[in-house]
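Engineer: Pasting a predicted model and its sequence here:
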Amino acid sequence: MKLATVEHEGAERTALVLDRGARLLLLDRAHHLTTGEHAPALATMQLIVEGGDPVRRTLDRLAEQAPEEAVAAASEVRWLSPLPRPVQIRDFGAFPGHFRNARARIEGIPADQVELPAIMLERPLYYFTNRLSVTGHDSDITWPAYSSVRDYELEFACVLGRGGTDITAADAPAHIFGYTVFNDFSARDTQLEEIATGLGLSKSKDFTDANVLGPWITTADEVGDPYKLTMTARVNGEEVSRGTTADMHHTFADMIVFASRSTRLHAGEVFGSGTVPTGCGLEHGRFLEPGDTVELEVSGLGILRNRVVS
């Protein structure tokens, strides 16, 4: 099942994705047409995620009935982030190859000569990004005036469907509601200045619409094995990055276990995978220009497309 949030007729609505995104079943309208009642539990994606099995049964029923009067064409909607207001966003570094490639480019040495800190391989480390600066598929990304080195990052993310503290490795997969594509846009010139301070990332990641999720959330049962997916990036139609989720050193279960240590996690949190090897311009020495269109594709999760504007 693929679930989206869209703007339709001036209102934010949740939707079931049909025909690979060509059409959408507007959930509130479909429920009203089939029952004569409104369904507050379908009003937002956060409520759907929190709703558990009862909401899933409702979604299965609506998917089966799918009244045509509740279907909208993709051309009639504006895509929003499937979770317009995530409870939290943590971005992890699950792909060591990305860090080796990036450091090799910065330091001018072969990637196989880059030695990563042992802690990066021992623990699925993460940083918090701005959960209030999120946009969706087909949105223009206005680049901040303080940066001239524009970069994409090819990632995917899991959405938590259940919370908890000190979650075990055995239980962790059951906490995943679904998966989505994630573009963690980065102002690289600003980032290099910031990391030199040792204080971590700031305005290199924190600008309007820097975090892009979408085009929808694919539920975990439909994805199957999330560590056998192909990840591809294209700029203006030309393939520039290709990788696989099989290269993840830390799994999402690892991330859930680590992040939940002595900390309560909540339904609706987003965990980013980090960038797949070759998955950004920094690794190639090729960056984005105003007007460029970036497409990130993860097999089974869809294509996330955005244009960068000055």
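Structural biologist: Thanks, I have it.
Engineer: CA only for contacts and neighbour counts going forward, please
Structural biologist: Will do.
Engineer: sec struct for the residue most central in space within the chain, please.
Structural biologist: The chain has residue 182 as the residue nearest its centroid, 2.9 Å off, counting by CA atoms, centre = their mean. Classification of residue 182 by DSSP: H, G, I helix; E, B strand; the rest coil places it in strand.
Engineer: Identify the residues contacting it.
Structural biologist: Contacts were defined as CA atoms under 8 Å, 6 or more residues apart in numbering; by that measure residue 182 touches 153-157, 211-214, 272, 304.
Engineer: which of the residues you listed sit farthest apart?
Structural biologist: Across those, the two members that end up farthest from each other (CA to CA) are 272 and 304, 14.8 Å apart.
Engineer: which stretches of the stretch 1-150 of the chain form helices?
Structural biologist: Across the stretch 1-150 of the chain, reading from the start of the chain, the helices by DSSP state H, counting those that start in this stretch fall at 27-35, 45-65, 96-107, 118-122.
Engineer: Now render those as a markdown table, adding mean neighbour count.
Structural biologist: Rendered in a markdown table, the data for these read as follows (neighbours: other CA atoms under 10 Å):
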| stretch | mean neighbour count |
| --- | --- |
| helix 27-35 | 18 |
| helix 45-65 | 16 |
| helix 96-107 | 19 |
| helix 118-122 | 12 |
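Engineer: How about residue 45: what's its closest non-neighbour residue?
Structural biologist: In space, and not counting its chain neighbours, residue 45 is closest to residue 83: 5.9 Å by CA to CA, 6 or more residues apart in numbering.
Engineer: quick one: the one you found and residue 46 touch, right?
Structural biologist: Yes - counting by CA atoms under 8 Å, a contact exists between residue 83 and residue 46, whose distance comes to 6.8 Å.
Engineer: so what's in contact with those two at the same time?
Structural biologist: Overlap of the contact sets of residue 83 and residue 46 (by CA under 8 Å, 6+ apart) consists of residue 268.
Engineer: May I have the residues that are in contact with the residue nearest to residue 45?
Structural biologist: By CA under 8 Å, 6+ apart, the contact set of residue 83 is 5, 45-46, 213, 268.
Engineer: this is the other structure I want to compare:
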Amino acid sequence: MKLARYEHNGAVLLGTVRHDMVRSLPRNLDVLDVLTMSLPERNLLEAQAGRHHRIPLDDVRFVPPIEPRAMRDFVVFEEHVRGVTQSVAGTAEIAEAWYDAPAFIFMNPHSLISHRQDVPMPPDTQALDFELEVAAVVGSKVRDLTVDQAAEHIVGYAVFNDWSARDIQRREMQVSLGPAKGKDFASTLGPWITTPDELEPYRVGDRYNLTMTVSVNDTEIGRDSLANMAWSFEEMLSHASRDAWVGAGDVLATGTCAGGALAEMWGRRGVMEPPPLQVGDVVTMAVDGLGSISNRVTQTRSPGHRVPPARSPAAGPVG
């Protein structure tokens, strides 16, 4: 099943996607209700979809397919790490710690946007970038899962774009913490959530061989296969749940695939080519079996208020 959320007559509704149409589902269901159904239950529900209305995909106003309480963004593609490390840190050497476990940062779930939603240019950046990823959705609240146990708790997948202001990110990470304002302004998830059973034809061991591509203004920039992950989604969830709760509806993103970000190319080439994103650019990401997401970069909306620099302790306490 492909499960979408969309606006219709002022309400946010749930529907299935089939034959280039969104078909309505009963209003008393939410996303996790459907994603955690058994396969026979979902098949029966899909057979009954569209009783209230059917809308061509081109006419649908999508909203993010889920509203997670937490999002974790991993870094599981080695070749991307090598290239972007050179861009951000000036060296192609990958830290030995990267190989120990699937590292992740927490993302801002309140800045999640949908397919076709505009992305205002963040203030103070001259290096806006995209990041081509795939995200998994967790179906239930879990803790301390083994890798084998994790498989039954992953209930769907979607295309994910982790928008990044690279110049801001580079400066922030000099503090030896993860990025903050360089990433918290927008992330795209969509266009819908695809259940795992639909991806079985692509399975190779514990990976999915899904071709991933990203284009800017209809010109392809990069491509990779999801099968090149250094850790599987089950391993990512197992690690995230070790001695910690992962909530129902939480999103786990892979991090950027090889060739899935401009910064990786800047690091490899030593020049900012292709150039950073500009107002008017349209970024489109497509993943086999999951669909595609597109967003246009628009003019900055934020007033860009800044706090003052830190005051020296020598200046004494305030007040």
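Structural biologist: Done, it's in. Please read all numbers here as calculations on a predicted model, not as lab measurements.
Engineer: What is the equivalent residue in structure 2 for the residue nearest to the centre of structure 1?
Structural biologist: Using TM-score structural alignment, the equivalent of residue 182 of structure 1 in structure 2 is residue 160.
Engineer: nearest spatial neighbour of residue 232 of structure 1, skipping sequence neighbours?
Structural biologist: For residue 232 of structure 1, the nearest residue in space outside its immediate sequence neighbours is residue 242; the separation is 4.4 Å by CA to CA, 6+ apart.
Engineer: separation between the alignment partner in structure 2 of residue 228 of structure 1 and residue 229 of structure 2?
Structural biologist: Taking TM-score structural alignment, residue 228 of structure 1 has residue 209 as its aligned residue in structure 2. If you measure residue 209 of structure 2 against residue 229 of structure 2 using CA to CA, to the nearest Å, the figure is 10 Å.
Engineer: Minimum distance to residue 297 of structure 1: which of the helices of the stretch 1-150 of structure 1 has it?
Structural biologist: The closest of the helices of the stretch 1-150 of structure 1 to residue 297 of structure 1 is helix 96-107. By CA to CA, the value is 17.5 Å.
Engineer: so who does residue 308 of structure 1 touch?
Structural biologist: Residues in contact with residue 308 of structure 1, defined by CA under 8 Å, 6+ apart, are 140-143, 288-294.
Engineer: what about the helices of the stretch 1-150 of structure 1, which gets the closest to residue 187 of structure 1?
Structural biologist: Closest to residue 187 of structure 1 of the helices of the stretch 1-150 of structure 1, according to CA to CA: helix 96-107, at 14.4 Å.
Engineer: chain center to the closest one: distance?
Structural biologist: Counting by CA atoms, centre = their mean, to the nearest Å, helix 96-107 of structure 1 is centred 22 Å from the centre of its parent chain.
Engineer: How about stretch 132-151 of structure 2?
Structural biologist: For stretch 132-151 of structure 2, the distance from its own C-alpha centre to the chain's C-alpha centre is 15 Å (CA atoms, centre = their mean).
Engineer: What residues in structure 1 pair up with that stretch?
Structural biologist: With TM-score structural alignment as the criterion, stretch 132-151 of structure 2 aligns to 154-173.
Engineer: Could you list the buried residues of the matching stretch?
Structural biologist: Buried positions in stretch 154-173 of structure 1, judged by neighbour count with 16 or more other CA atoms under 10 Å: 154-164, 166-168, 172-173.
Engineer: Among these, which pair sits farthest apart?
Structural biologist: Checked with CA to CA, those reach their widest spread between 154 and 166, with 29.4 Å between them.
Engineer: All the strands of the stretch 51-200 of structure 1, in order from the start?
Structural biologist: Secondary structure of the stretch 51-200 of structure 1 (DSSP state E, counting those that start in this stretch): strands located at 71-73, 78-79, 88-92, 126-128, 134-135, 140-142, 150-151, 154-160, 176-184, 186-187.
Engineer: Including distance to residue 117 of structure 1, could these go into JSON lines?
Structural biologist: As requested, those are exported to JSON lines (distance: least, CA to CA, whole Å):
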{"stretch": "strand 71-73", "distance to residue 117 of structure 1": "49"}
{"stretch": "strand 78-79", "distance to residue 117 of structure 1": "40"}
{"stretch": "strand 88-92", "distance to residue 117 of structure 1": "15"}
{"stretch": "strand 126-128", "distance to residue 117 of structure 1": "14"}
{"stretch": "strand 134-135", "distance to residue 117 of structure 1": "31"}
{"stretch": "strand 140-142", "distance to residue 117 of structure 1": "34"}
{"stretch": "strand 150-151", "distance to residue 117 of structure 1": "25"}
{"stretch": "strand 154-160", "distance to residue 117 of structure 1": "22"}
{"stretch": "strand 176-184", "distance to residue 117 of structure 1": "23"}
{"stretch": "strand 186-187", "distance to residue 117 of structure 1": "23"}
